[in-house]
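Student: sequence first, predicted coordinates after that:
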Amino acid sequence: MSEPKVTIADVAREAGVSKGLVSFALNDRPGVSAESRVRILEIAERLGWTPSLRARSLSTRRSFALGLVIARDPEVLGSDPFFPSFIAGVETVLAPQGLALVLSVVPDEKTEMRTYRSLVSDGRVDGVFLSDLRHNDPRIPLLQELGLPAVTIGRPDTESPFPCISVDDTPGVAETVRYLVSLGHRRIAHVAGSPALLHGSRRRAAFDTALREAGLPAGQSIETDFSVAAGADAARRLLTQDSPPTAIVFANDPMAIAGLGVAHELGLRVPDDVSITGFDDIDFTRYVYPALTTVRTAPSDWGRAAGRTLLDLMALGTAPDVDLPAGRLVIRGSAGTPLRP
């Protein structure tokens, strides 16, 4: 026969206080002396009592959850390991605190804006992570209007009251182009992300600048939605031209891996006939053939930094920006000296 479940009443009886005082002590609310709070928490731990999340939410008017709203096609999201890695980093911070992550995947920006309003009106989250920043991002003033604490993943190009987790994409892209040029490449193309997203446009600008600084003419760029299918299509278009590039810089790893597949399908040798590079260094880039040269960014570190920063913001009312180390080039087998520069 199982032992009876310990309740808040048992803790209160053992401590010789009211149930209300136990609740106040647990939720660090005023009206409890430091000595009483410590004693109540020690008794609760000894008895093995922890309040239900529902009970804590009702007593504190908090949801004990943070939100992440992503406006992408679920199929595109499913093929890109960046977000699972980022979420894993966030969870390493939230889980020990007894907090949950509420994930909403929505089809478009209009639905995304409605979702933020709904999360606040329903009291489902205490703060949010703002990813996939856009030019003059309308979500920033919306979240400010809603009074919802937020952390931006990336540095906005407009005024923002929220702390940001920033990783400079520019050095990694520039280093990639310089490496390809040092190998003898002169016809270098770029498969870019969406120009509506700041990180997509920043990576393309870094690519253009690096070519210009190397004294090379502007390279061909194809804009995509960051999806595997779009990456494969772009690679096919580039590699079936009369004068194809000898190297292609992809804006993320899934597209680069798709490009590897297209090159093999067309009978091209990588890196002899075409060099291919990616961005992010997702886990399986080292296991494709040849292993992918890419830029390492560690999205799980972004998640951990974002989680800690948002918790600090909620607890203290302020938190500093966090600048993480820039991505660095990881050289593997998919980039080499061109046979025909």
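Tutor: Received, thanks.
Student: all contacts plus neighbour counts: C-alpha atoms, from now on.
Tutor: Will do.
Student: hey, where'd the helices end up in this structure?
Tutor: Secondary structure of the chain (DSSP state H): helices at 8-15, 19-26, 34-47, 53-60, 74-78, 82-94, 109-121, 139-146, 170-183, 198-213, 228-239, 253-265, 299-316.
Student: most neighbours per residue, which of these?
Tutor: Here the criterion is mean neighbour count by mean count of other C-alpha atoms under 10 Å, and of the helices of the chain the winner is helix 253-265, at a mean of 23.
Student: okay, one more to line up with it:
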Amino acid sequence: MTRRPTIVDVAREAGVSKGLVSLALNDRPGVNATTRERIHKVAADIGWRPNPAARGLTNRRAYALGLVVRRDPRIIEVDPFFASFISGLETVLSERGQVLVLSLVGDHDAEERAYRTLAADARVDGFIVTDLLAGDPRIELIADLGVHAVTLGEPDVPTAFPAIRRDYAPGIHELVRYLVGLGHERIAHVAGPESMLHGHERRQLFADAAHEAGLDAAVVPTDFSPEQGAAATEQLLDLPVDDRPTAIVYGNDPMAIAGMSVAQHRGLRIPKDLSVTGLDGSQIGRLVYPALTTLDNDPAEWGRIVAATLLDLVDGTTPVDRALHPAGLIVRGSTGAPPTRQHTTA
């Protein structure tokens, strides 16, 4: 059979009516167990698969989820979080016969148009909302559009959408305690933008942990891009020797890797002259030299849980917030004792 098998083909091979095949394959009542089993076996043997377009006409489903991302494409192409996150999404979507509709936009107006167009054309059954903003207008917009959604993190505005959260407090506090335990007294943070809730949260958690350790830590804001991460590193390394950090905690792993490159280009040895950490837990951090100390964030897990939660919501389950396991510290080769401690103990 060169064409795609249809339920007519299944009915002919099984020796039953087309209507009975439809009932059996859609798990509806009116078919005895033996006949249902035979129909499913015939369908599998001849390679029948449900037609998403036909199913969509029947039950008004798109069998697709939407992900609208408003970031500079330069940031997306070098950020391993999104690749791993999308792979996690696709793991669940492919298993459940769904697809991902991805729209990369450059500004607020384009972002709003993307949401409105995807909803108006019924191209998606729900949205995955990432990079939550302070006072995020997308929450009200999607609610007004009457579409399901799941958010990565908890919005700071009223929402009826389930949120998927990870507690970074244990990991960031553990990280700062670890660096202090190595002997670091000058620790800086290259932070993400304050407008993004997760950038603000990581910055605040770092500040709290530094305060508990009795440190007056420098913080340099960026847009999360490697370019601004590199520029922030230059700024910190240009400080007078007595003010220069001996350890830098970056708001994401791509900035940390860019910072390592800047430091090494200036002749600094990592971690002997400078300790460097990220916060994303991306796999690329294992492949650089020295391997990057970071947090156990697991972007693929984010994707799997988000996709499963949103699909369950679309299928009619009650919205439920989900908490991932707290982020923990992963110690690798990019951190060590500061130069002063090395000389003291040598």
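Tutor: Received the coordinates, thanks. None of these values were measured; they are calculated from a predicted model.
Student: what's the TM-score here?
Tutor: Scored by TM-score structural alignment, normalised by the length of the first structure, the superposition of the two chains gives a TM-score of 0.92; 336 aligned residues with a C-alpha RMSD of 2.0 Å.
Student: before we move on, the earlier item: distance to Gly154 of the first structure added to the helices of the first structure, as a markdown table?
Tutor: A markdown table is the format used below for these (distance: least, C-alpha to C-alpha, whole Å):
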| stretch | distance to Gly154 of the first structure |
| --- | --- |
| helix 8-15 | 43 |
| helix 19-26 | 35 |
| helix 34-47 | 39 |
| helix 53-60 | 31 |
| helix 74-78 | 19 |
| helix 82-94 | 13 |
| helix 109-121 | 18 |
| helix 139-146 | 13 |
| helix 170-183 | 13 |
| helix 198-213 | 8 |
| helix 228-239 | 23 |
| helix 253-265 | 19 |
| helix 299-316 | 10 |
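Student: out of these, flag the one nearest Ile222 of the first structure.
Tutor: Between Ile222 of the first structure and the helices of the first structure, the tightest spacing by C-alpha to C-alpha is seen for helix 228-239, at 6.6 Å.
Student: tell me what the closest one is packed against?
Tutor: Helix 228-239 of the first structure makes packing contacts with strand 188-192, helix 253-265 when contacts are defined by 3 or more C-alpha pairs under 8 Å, 6 or more residues apart in numbering; DSSP states H and E.
Student: which residues does the spatially most central residue of the first structure contact?
Tutor: Central residue check for the first structure by C-alpha atoms, centre = their mean: the C-alpha nearest the mean position is that of Phe86, 4.5 Å away. Residues counted as contacts of Phe86 of the first structure (C-alpha atoms under 8 Å, 6 or more residues apart in numbering) are 299-304.
Student: before we move on, back to that, of the helices of the first structure, which is nearest Leu133 of the first structure?
Tutor: In terms of C-alpha to C-alpha, the element of those nearest to Leu133 of the first structure is helix 198-213, at 5.7 Å.
Student: after superposition, how close is the closest one to the second structure?
Tutor: Relative to the second structure, and after both are superposed, helix 198-213 of the first structure has an average distance of 0.5 Å to its aligned residues, where the measure is mean C-alpha distance after the TM-score superposition for the first structure.
Student: what range does that helix cover in the second structure?
Tutor: Residues 197-212 of the second structure are matched to helix 198-213 of the first structure when aligned by TM-score structural alignment.
Student: same check, this time on stretch 246-256 of the first structure
Tutor: Using TM-score structural alignment, stretch 246-256 of the first structure pairs with 246-256 in the second structure.
Student: contacting residues around the nearest residue to Asp253 of the first structure once chain neighbours are set aside?
Tutor: In space, and not counting its chain neighbours, Asp253 of the first structure is closest to Gly278: 4.5 Å by C-alpha to C-alpha, 6 or more residues apart in numbering. For Gly278 of the first structure, the set of contacting residues under the criterion of C-alpha under 8 Å, 6+ apart consists of 249-257, 292-295.
Student: got CSV for those, with distance to Leu148 of the first structure too?
Tutor: Output for the contacts of Gly278 of the first structure, formatted as CSV (distance: C-alpha to C-alpha, whole Å):
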residue, distance to Leu148 of the first structure
Val249, 38
Phe250, 35
Ala251, 32
Asn252, 31
Asp253, 33
Pro254, 33
Met255, 35
Ala256, 37
Ile257, 38
Leu292, 40
Thr293, 40
Thr294, 36
Val295, 34
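Student: now what about stretch 188-200 of the second structure, what contacts it?
Tutor: Outside stretch 188-200 of the second structure, the residues within contact range by C-alpha under 8 Å, 6+ apart are 131-134, 153, 155, 202-203, 206, 217-224, 229, 232-233, 245, 247-252.
Student: correction: stretch 130-138 of the first structure
Tutor: Contacts with stretch 130-138 of the first structure, where a contact means C-alpha under 8 Å, 6+ apart, come from 68-70, 150-154, 156-158, 196-199.
Student: buried members of the residues you listed into ChimeraX, please.
Tutor: Selecting just the buried residues from the contacts of stretch 130-138 of the first structure in ChimeraX takes one command, with 16 or more other C-alpha atoms under 10 Å as the test:
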select :68,69,70,150,151,152,153,154,156,197,198,199
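Student: in strands, which of the contacts of stretch 130-138 of the first structure fall?
Tutor: Within those, membership in strands is found for 68-70, 150-153, as judged by DSSP state E.
Student: now, which of the contacts of Phe86 of the first structure sits nearest Gly127 of the first structure?
Tutor: Nearest to Gly127 of the first structure out of those is Gly303 (C-alpha to C-alpha; 14.4 Å).
Student: isn't that closest one right up against Pro84?
Tutor: No: using C-alpha atoms under 8 Å, Gly303 of the first structure and Pro84 do not qualify as a contacting pair, with a distance of 9.8 Å.
Student: shared neighbours of these two, anything?
Tutor: Shared contacts of Gly303 of the first structure and Pro84, counting by C-alpha under 8 Å, 6+ apart, come down to nothing at all.
Student: picking that back up, can you flag the buried ones in the contacts of stretch 188-200 of the second structure?
Tutor: When these are checked against 16+ other C-alpha under 10 Å, the ones flagged as buried are 131-133, 153, 155, 202-203, 206, 217-224, 229, 232-233, 245, 247-252.
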